[in-house]
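>>> just coords:
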């Protein structure tokens, strides 16, 4: 994990220096920095990063504006840094491709802990993807098909871009069809921790799944909400023999 490629994006030199020093003290050595949105997008296009720590307020384009550009070139976790604290801002951050949202002022050790948690999930997912198992790696739900080994989501015959955590959450549901899971259980089972559990995180990722697999995301028929209990993925109906 300490060999992970890290990109820090912030227009405050003091924050870049502090986080670089803390990360190096924690054993990380492959750290690049950028001070504006244009440089960050260019860096991600030129190099493969394992994680991006992205400030929201940048001098040219905001972190929220460039996140979709970064997401088009990588599925690496994106952690937003911001002084904004409203739920709307947090939901926006998740909606544009973020995986975590850290409010300034922050404890740098907590930031590193969150980065480690995201890296662990991302790197473990990358390691498991090449396994060429012929059975049990793909789940066909009619309208969509998800292949665990290939790391692909196909909707109506077309391969669809799917960020890592959205993919992992959908895969989890596919492995447990017709079972109801509450938000806290989903967070623990998919995100792998409960210390930083946030209902909004699960809700936003549910919405991002629905945008991909539902005919009408506002009226979901596949990934449904069971009032007061949680969410379940409805398995496709089996045709009975004549």
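Done, it's in. Bear in mind that the values here come from a model prediction, so they are computed numbers and not experimental data.
>>> switch to C-alpha atoms for all contacts and neighbour counts from now on
OK.
>>> Centre of the chain to the longest helix along the chain, how far?
Looking across the chain with DSSP state H, the single longest helix is helix 108-128. How far helix 108-128 lies from its chain's middle: 11 Å, per C-alpha atoms, centre = their mean, to the nearest Å.
>>> hold the first one in mind and look at this next one:
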């Protein structure tokens, strides 16, 4: 049986996009538009993970998470428009496993779901499909990059570059743009080291997935992250 995900989101368009992304990737999905409905479904069904909006019409997602935690240990991924550090910390401290801020990439969300389930669950995951999920998760709270379930050992510049790539798979970044993303005070010397950082990123990612080059060189233009990925 595929992993079953409960989406708790009161905005129909957002809910539909998340449902489509997860179902296209092989997950079974249920939805709820209120906190009370979510709690009733958690009591009646077995879920592998909850995607939980913080701003629900009847109670906050934080309150729902606390109620769930009283009787269940299933992982919770918060989905919210709140981006302040205080909200992120509160969400994680009350038992959340990850935190995604709107607007978000459905591909990134699916990748984060996969990463959480690999860490906390023995539930078998559906195979990655070439056009549905990027197997790279950027955890801004912990400043980690998770690639095919493995945390990469990156410098701050490499992490920031990879975060820029992951936010826009397929987009070509010039060296100057990558420099701007990587450094608080970019200068000419930093721009000359972009190639070195990209080389290191490739080496670290190939160490996890031998034979796959995730960063594409565009001669005379710059670099991009793969947009289409092979099966796991």
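Now that the structure is in, tell me what you want to look at. Only a predicted model underlies this, so the values are computations on that prediction, with no experimental measurement involved.
>>> Which positions in the following helix or strand past the longest helix of structure 1 come out as buried?
Remark: after helix 108-128 of structure 1, the chain's next helix or strand is strand 138-140, criterion DSSP states H and E. Neighbour counts over strand 138-140 of structure 1 (16 or more other C-alpha atoms under 10 Å) mark residue 138 as buried.
>>> So which bit of structure 2 is strand 138-140 of structure 1 matched to?
Alignment of strand 138-140 of structure 1 against structure 2: no match, by TM-score structural alignment.
>>> Kindly report the same for stretch 81-99 of structure 1.
Mapped onto structure 2 using TM-score structural alignment, stretch 81-99 of structure 1 spans residues 79-97.
>>> Trace residue 114 of structure 2 over to structure 1, please.
Per TM-score structural alignment, residue 114 of structure 2 is aligned with residue 116.
>>> for the match of stretch 81-99 of structure 1, how far is the first residue from the last?
Stretch 79-97 of structure 2 stretches 11 Å from its first residue to its last (C-alpha to C-alpha, to the nearest Å).
>>> Show me which residues of that stretch are buried.
So stretch 79-97 of structure 2, judged by 16+ other C-alpha under 10 Å, has buried residues 79-80, 88, 91-92, 95-97.
>>> swap in stretch 17-24 of structure 1?
Buried positions in stretch 17-24 of structure 1, judged by neighbour count with 16+ other C-alpha under 10 Å: 19-20, 23.
>>> Report how many residues lie close to the match of residue 114 of structure 2.
For residue 116 of structure 1, the neighbour count with other C-alpha atoms under 10 Å is 16.
>>> ok, now the one 10 residues further on?
For residue 126 of structure 1, the tally of surrounding residues (other C-alpha under 10 Å) stands at 12.
>>> Could you check how far it is from residue 101 of structure 1?
23 Å.
>>> what residues does the longest helix of structure 1 touch?
Contact with helix 108-128 of structure 1 is made by 1, 4, 19, 22-23, 50-51, 76-77, 79, 102, 149, 164, 191-193, as judged by C-alpha atoms under 8 Å, 6 or more residues apart in numbering.
>>> Selecting buried members of those residues in ChimeraX, what would you type?
Selection of buried members from the contacts of helix 108-128 of structure 1 for ChimeraX, criterion 16+ other C-alpha under 10 Å:
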select :4,19,23,50,51,76,77,79,102,149,164,191
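>>> Just the closest of the contacts of helix 108-128 of structure 1 to residue 201 of structure 1, please.
Nearest to residue 201 of structure 1 among the contacts of helix 108-128 of structure 1, counting by C-alpha to C-alpha, is residue 191 at 9.9 Å.
>>> Identify each of the strands in structure 2 and give its residue range.
Applying DSSP state E to structure 2 gives strands spanning 4-8, 28-32, 49-53, 76-80, 98-101, 136-139, 144-147, 150-151, 215-218, 222-225.
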